[in-house]
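1. The sequence and its predicted three-dimensional model are supplied below.
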Amino acid sequence: MSQDRASQELEMLRDAKKEGGLATLKTYTKLSGPGWLQSAITLGGGSLSGALFLGVIGGYEFMWVQMLAMIMGVIMLSAISYVTLSTEASPFRSLKDNINPVLAWGWLIASMMANLVWVLPQYSLAYAALSQNLMPEAFANATGDGSKYLVSIIIFAIVTGITLCYGSKGLGIKIYEWTLKIVVAGIVISFMGVVIKLATSAEDFSMGEVLVGFIPDFGTWFRPAQTYEAFLATLDPEARDYWTEQIVSAQRTRLIGAASAAVGINMTFLLPYSMLNKGWKKDHRGLAIFDLSTGMVIPFVIAVSCVVIAAAYMFHGKPFEGLLIEENGIVQVDETNKGYGAYSGMIAGRDSAAAANPDFSATLSDGEKRIAALLINRDTGAFANSLSTLTENKAFSNTVFGIGVLAMALSTISMLMLISGFVFSEMLGVPHGGMVHKVGILCGGTGILWPLLWSGGSKAFLAIVTSTIGYIFLPISFLAFFLMMNSKSVLGDELPQGGKRVLWNVLMGISLIITGSAAAYTATTKVLFGFPIGTVGLVGFVVAVIAGQIYMAKKR
């Protein structure tokens, strides 16, 4: 952004504050931007899948999960914005030079790794939206991976052109931000349309149950959602204990997965540099918090809540479609059904547990078959098909859902490319917007290889490694900015004092404890080929951070 434009914005803010609250809000709305970039990246495939899986496993009882995760994320992002705008300097360099170089480089490297890997499923999601929802006829005869690569190359070219607008500063940033505002609005409207149609056409839909679901219930970490109680009551004690454990484990996995999709490690890297690129300074701190609240929180909560509502109504407490067949009171399983693979895997685990416990009956009961069928995940294709049944208009549901999913994928690809540009610039210590920044943006092209890398065993491998890194490093970045918010050497006279400092520390401390606990639990459960990669990675990084602190102490 040019110096003249930045000065004009500062003058607008000062004049608006003199006029009062309404004028300030109006000016804040006009000048907002980085919050919408955050919204564009968080409303991606991870959020969509997380919301869908939450609705399937927990129904309306899990409405609160992503909202609470977003609130915690905004607390920390607000701290990041405060540090960045107070120092008006690169947070990476401030962290490296004043707090801990291991935290700084860990933050940067983890952000880049997350970008390179998670861009792969975004291309996959975009292709699925085009081939299954928006233009199925055009892909009816597609064989092999040729069409996947062609579509991905076209997507890369379009998104790269849009993303490079950001590197041109000034008007380019404005065009880029407004493009993403329109995209985010399209995502929200698409999923709102789904719920509006549901509320007006489904007689058994209860908005009261939905609203109650926004009240946090941490008890679901330890017990199954209420819907499962009736199914569990029909089982023998040993079977009941086994399936209770399976349900609770599945709920924990979905809770952590959905929460982690709300705010990722790479989002903490995007925010400070998008603000610095706009020329924001100390006087923009109030605008930054408003921008995060309206540009990120509101669109995210509305969009993911709509997905949870629709998924809960259509799938929660219902066996996988067509898998179970009941005749004369006997439950049979259709082995040709596409859900049978997941079902048989769960039953194999059950049989192993029964073989190790003499009190556990080897005979599979009908009640156990029903519970196993309830726990099978649905994909976005099943979601769209169910919407067709709900709306009684396949073209309408596919179009609305497809637009929302495609917008999610494209906006996230663009954001991941933009973050990569920031990472490259900070890594090499050069100004943003130049050739190094543009080379970093082009790293988003690795997503074109998703047909090769994001399938079968490769997909499982990448998912395990990346989720481990992401979960471990997110609270590490939170810790970094917690320390910076309490550092006199970083903030100087801008260090919060008195009640403000207490409030900041309480809010950040709660967010850090919750995300840190979830990260530690997740890390210790990650195993790769029998090797406890999560535990080793967590312990190794903690040791490295301690070494970094010792180094900084000697340096001082």
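-> Alright, I've got the coordinates.

2. Only C-alpha atoms from now on, for both contacts and neighbour counts.
-> Noted.

3. Give me the packing partners of the longest helix along the chain, helices and strands only.
-> What stands out as the longest helix in the chain, according to DSSP state H, is helix 394-428. In terms of contacts (3 or more CA pairs under 8 Å, 6 or more residues apart in numbering; DSSP states H and E), helix 394-428 is packed against helix 34-42, helix 45-58, helix 101-128, helix 146-167, helix 171-201, helix 265-277, helix 380-391, helix 435-441.

4. try 7 Å
-> helix 34-42, helix 101-128, helix 146-167, helix 171-201, helix 380-391, helix 435-441 (3 or more CA pairs under 7 Å, 6 or more residues apart in numbering; DSSP states H and E).

5. could you check the angle helix 34-42 makes with it?
-> 110 degrees (axes from the mean of the first three to the mean of the last three CA atoms, to 10 degrees).

6. number of nearby residues for the closest residue to residue 104 other than its chain neighbours?
-> Using CA to CA, 6 or more residues apart in numbering and skipping residues adjacent in sequence, the residue nearest residue 104 is residue 96, 5.1 Å away. By the criterion of other CA atoms under 10 Å, residue 96 has 16 neighbours.

7. quick one: what helix or strand has residue 96 in it?
-> According to DSSP states H and E, residue 96 maps onto helix 91-98.

8. got it, and residue 331?
-> strand 330-333.

9. separation between residue 316 and residue 138?
-> As judged by CA to CA, to the nearest Å, residue 316 and residue 138 stand 33 Å apart.

10. Please disregard the earlier target; I meant residue 79.
-> Relative to residue 138, residue 79 is positioned 48 Å away (CA to CA).

11. neighbour count winner among these two?
-> Between residue 79 and residue 138, counted using other CA under 10 Å, residue 79 has the larger neighbour count: 22 against 11.

12. other SSEs contacting the helix or strand harbouring the more buried one?
-> Following DSSP H and E, one finds residue 79 within helix 64-87. Contacts defined by 3+ CA pairs under 7 Å, 6+ apart place helix 64-87 against helix 237-262, helix 265-277, helix 285-292, helix 456-485, helix 488-491, helix 498-525.

13. Next up, a structure to set beside the first:
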Amino acid sequence: MIGPAPMPEPPPSEPDSIRGLPMVEPPDPAALAAERRWLVELDRAPAPRRWWAFLKRGGPGYLQAALTLGGGTAASSLFAGAAFGYRLLWVAPVAMLLGVVMMAAVAHQTLSTGLRPFPAMKRYAGPVFAYGWAGGALLASIVWHFAQYSLAGAVLEDIAAVAGASLPRALGGALVLAWAVVVVAGLGGSARWTRLFDDGLRLLVYAIVLCFGFVVLRTGIHDPAALLRGYLACEIPAGRDGVSGLAVVISGLAAAVGVNMVFLYPYTLLARGWGRAHRRLARFDLVAGMFLPYLLATSLMVIATANVLHYGDAPFSGTRLSPVEAAAALAPVVGDTWGRVVFDLGVLGMAMSTIALHMLCAGFVCSEVFGWKVGSGRYRLACLLPAPGVLGAVFWGDMAIWLAVPTTILCGALLPLAYLGFLRLQRSRAYLGEDRPRGLLGAAWFGGMVLATLTITVFLAWYAVSKGPGFLRALSG
């Protein structure tokens, strides 16, 4: 397993207990030294050669892409394409670009100091920020787990139906849970297994993109000029059939990066032993491993759905659209057998990758808050905290009204709280020392972080005002 360059000696005032990540099986020191020499050599190489080497090596950016490419992203992308055609293609890249700005700051802080982010935030920003961040990450990973199993069970049922078989959603959910438990159980204890997991997730992200790319090839491009305008115009369309274009835009801007992603990311850096020497690689990895796959997958889903449901003859009610309903609508165009199955497999890959990473995030949160070693028995048990989400394969439709609104509001409030904590850390001389970004670039970076925080805050306010009263009426009725 690859890992970091050794950190400089901590100052006497800095407790060693918050430096580095306690692991049952830490990265191999010899491998770390070899990678450090490799990175030093690449620093002197031409940019194209360096980028190609970084692309082949990869990093935890793919994990973030796999986590955010879940059921919520699938549903919002399909809905945007069906309701508004190509006009909202700009939302996904803008949303993820804001996420990259914030995640790059998290990487810079973590790799520059070598300190674990939770105790660092507790010490240099305040306990309220730290515990709000950890609590939001754990809550989001548990509650939104139910929706992922609902999606996985539904597409497995649809794939079985295409094959002329019957697969109950409960059984499909159980199969996915068994897969996730086996995969996550090996993480943190075996460097080889962790590397296989990284490579597997990278392949899964590529497979998701290829599946949706196949669908777009079959449907074609309705209007190339409109496609280009969709990326460049940044327009907010008027409502259609009671669906607000502004609501879809705000939801899309806020959904790209979740509070559990922000918690998981720096710990995946530390689990690899990454340090100062990896800062350039980490920035590249956020673009190549997180931004580009997210952009491709969401764009292809919007385009495919727009071709059939917005510009085509297939009916769209303007109220709701599930991925399985989209697969059925696409079937006459892409093929009722293989085309439909390929689309379903892309959606299934999104759900399965998110399920595994929700479990991984729960393990990291509990290990950090309670001081457990990554890879220990207690860490593995903590990874199972989201496992009851398998009930979502059958019951999510009944549970969503009671869980979705309050969880979105609560986790939505905790994400900007975490962002405010990272804003404080980004400006903290006591924390970053000489690594604190300065000058015009530092100001622009900080401004991007503020913009990302404001975007999340606006979404939370809009969601609370628009959805909160209905939830309270349902609760009291």
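-> Structure received. Predicted model only: the values in this text are computed from it and were never measured.

14. quick revisit: read off where the longest helix of the first structure ends up in the second structure.
-> Counting by TM-score structural alignment, helix 394-428 of the first structure falls onto residues 336-370 of the second structure.

15. List the buried residues in the matching stretch.
-> Of all the residues in stretch 336-370 of the second structure, those buried under the rule 16 or more other CA atoms under 10 Å are 339-368.

16. Ok, stretch 485-496 of the first structure next?
-> Quick answer for stretch 485-496 of the first structure (16+ other CA under 10 Å): 485-487, 490-491, 495-496.

17. so that stretch aligns onto which residues of the second structure?
-> By TM-score structural alignment, stretch 485-496 of the first structure lines up with residues 426-437 in the second structure.

18. Against residue 307 of the second structure, how distant is the spatially most central residue of the second structure?
-> The centroid of the second structure falls nearest to residue 68 when counting by CA atoms, centre = their mean (2.4 Å). Counting by CA to CA, the gap from residue 68 of the second structure to residue 307 of the second structure is 24 Å.

19. Check residue 346 of the second structure too.
-> 18 Å.

20. And for residue 123 of the second structure?
-> 52 Å.

21. Could you give the separation of the match of stretch 485-496 of the first structure from the chain centroid?
-> 27 Å (CA atoms, centre = their mean, to the nearest Å).

22. Same question for stretch 404-416 of the second structure.
-> For stretch 404-416 of the second structure, the distance to the chain centre is 16 Å (CA atoms, centre = their mean).

23. Report the aligned residue range of the first structure for that stretch.
-> So stretch 404-416 of the second structure sits over residues 463-475 in the first structure, by TM-score structural alignment.

24. mean offset of that stretch relative to the second structure (after superposition)
-> Comparing stretch 463-475 of the first structure with its match in the second structure after superposition yields a mean distance of 1.8 Å (mean CA distance after the TM-score superposition for the first structure).

25. what's the most buried one of the helices and strands packed on helix 64-87 of the first structure?
-> Highest mean neighbour count among those (mean count of other CA atoms under 10 Å): helix 265-277, with a mean of 23.

26. who does that helix touch, helix- and strand-wise?
-> Using 3+ CA pairs under 7 Å, 6+ apart: helix 265-277 of the first structure touches helix 34-42, helix 64-87, helix 101-128, helix 456-485.

27. tilt between the longest one and helix 237-262?
-> Interaxial angle, helix 456-485 of the first structure versus helix 237-262 (the same axes, to 10 degrees): 60 degrees.

28. Go ahead and measure how far the match of helix 394-428 of the first structure is from the middle of the chain.
-> On CA atoms, centre = their mean, the centre of stretch 336-370 of the second structure falls 10 Å from that of its chain.

29. how far away is residue 143 of the second structure from residue 407 of the second structure?
-> Residue 143 of the second structure sits 7 Å away from residue 407 of the second structure when distances are taken as CA to CA.

30. sorry, back to before: tell me which of the helices and strands packed on helix 265-277 of the first structure approaches residue 320 of the first structure most closely.
-> Among those, the nearest to residue 320 of the first structure by CA to CA is helix 101-128 (21.1 Å).

31. The closest one corresponds to what range in the second structure?
-> So helix 101-128 of the first structure sits over residues 127-154 in the second structure, by TM-score structural alignment.

32. what about the matching stretch, how far off from the first structure?
-> Mean for stretch 127-154 of the second structure is 0.8 Å (mean CA distance after the TM-score superposition for the first structure).

33. buried set for that stretch?
-> 127, 129-154.

34. sorry, back to before: tell me the two of the buried residues of stretch 485-496 of the first structure that are most distant?
-> Maximum distance among these (CA to CA): 11.8 Å, for 490 and 496.

35. How is the equivalent of residue 217 of the first structure over in the second structure assigned, secondary-structure-wise?
-> Matched across to the second structure, residue 217 of the first structure falls on residue 234, judged by TM-score structural alignment. Recorded secondary structure, residue 234 of the second structure: coil (DSSP: H, G, I helix; E, B strand; the rest coil).

36. which residues sit in contact with the residue lying closest to residue 234 of the second structure once chain neighbours are set aside?
-> Leaving aside its sequence neighbours, residue 234 of the second structure sits nearest to residue 90 (CA to CA, 6+ apart; 5.8 Å). Contacts of residue 90 of the second structure were listed using CA atoms under 7 Å, 6 or more residues apart in numbering, and they are 230-232, 234.

37. Could you turn the buried ones of these into a ChimeraX selection?
-> Provided next is the ChimeraX selection string for whichever of the contacts of residue 90 of the second structure are buried by 16+ other CA under 10 Å:
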select :230,231
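
38. Please point out which of the contacts of residue 90 of the second structure the first structure shares.
-> Among those, the contacts conserved in the first structure (both residues aligned by TM-score structural alignment, their matches' CA atoms under 7 Å) are 230-232.

39. List just the nearest of these to residue 82 of the second structure.
-> Using CA to CA, those come closest to residue 82 of the second structure at residue 230, 13.9 Å.

40. For the closest one, list the residues it contacts.
-> 86-90.

41. Superposed on the first structure, what's the mean shift for the helix or strand that contains it?
-> If you go by DSSP H and E, residue 230 of the second structure is part of helix 224-232. In the superposition with the first structure, the average deviation recorded for helix 224-232 of the second structure is 1.1 Å (mean CA distance after the TM-score superposition for the first structure).

42. From the chain's centroid, how far away is that helix?
-> On CA atoms, centre = their mean, the centre of helix 224-232 of the second structure falls 26 Å from the chain's centre.

43. can you check stretch 321-334 of the second structure too?
-> For stretch 321-334 of the second structure - counting by CA atoms, centre = their mean - the centre lies 24 Å from the chain centre.

44. same question, stretch 284-296 of the second structure
-> Using CA atoms, centre = their mean, the offset of stretch 284-296 of the second structure from its chain centre is 11 Å.
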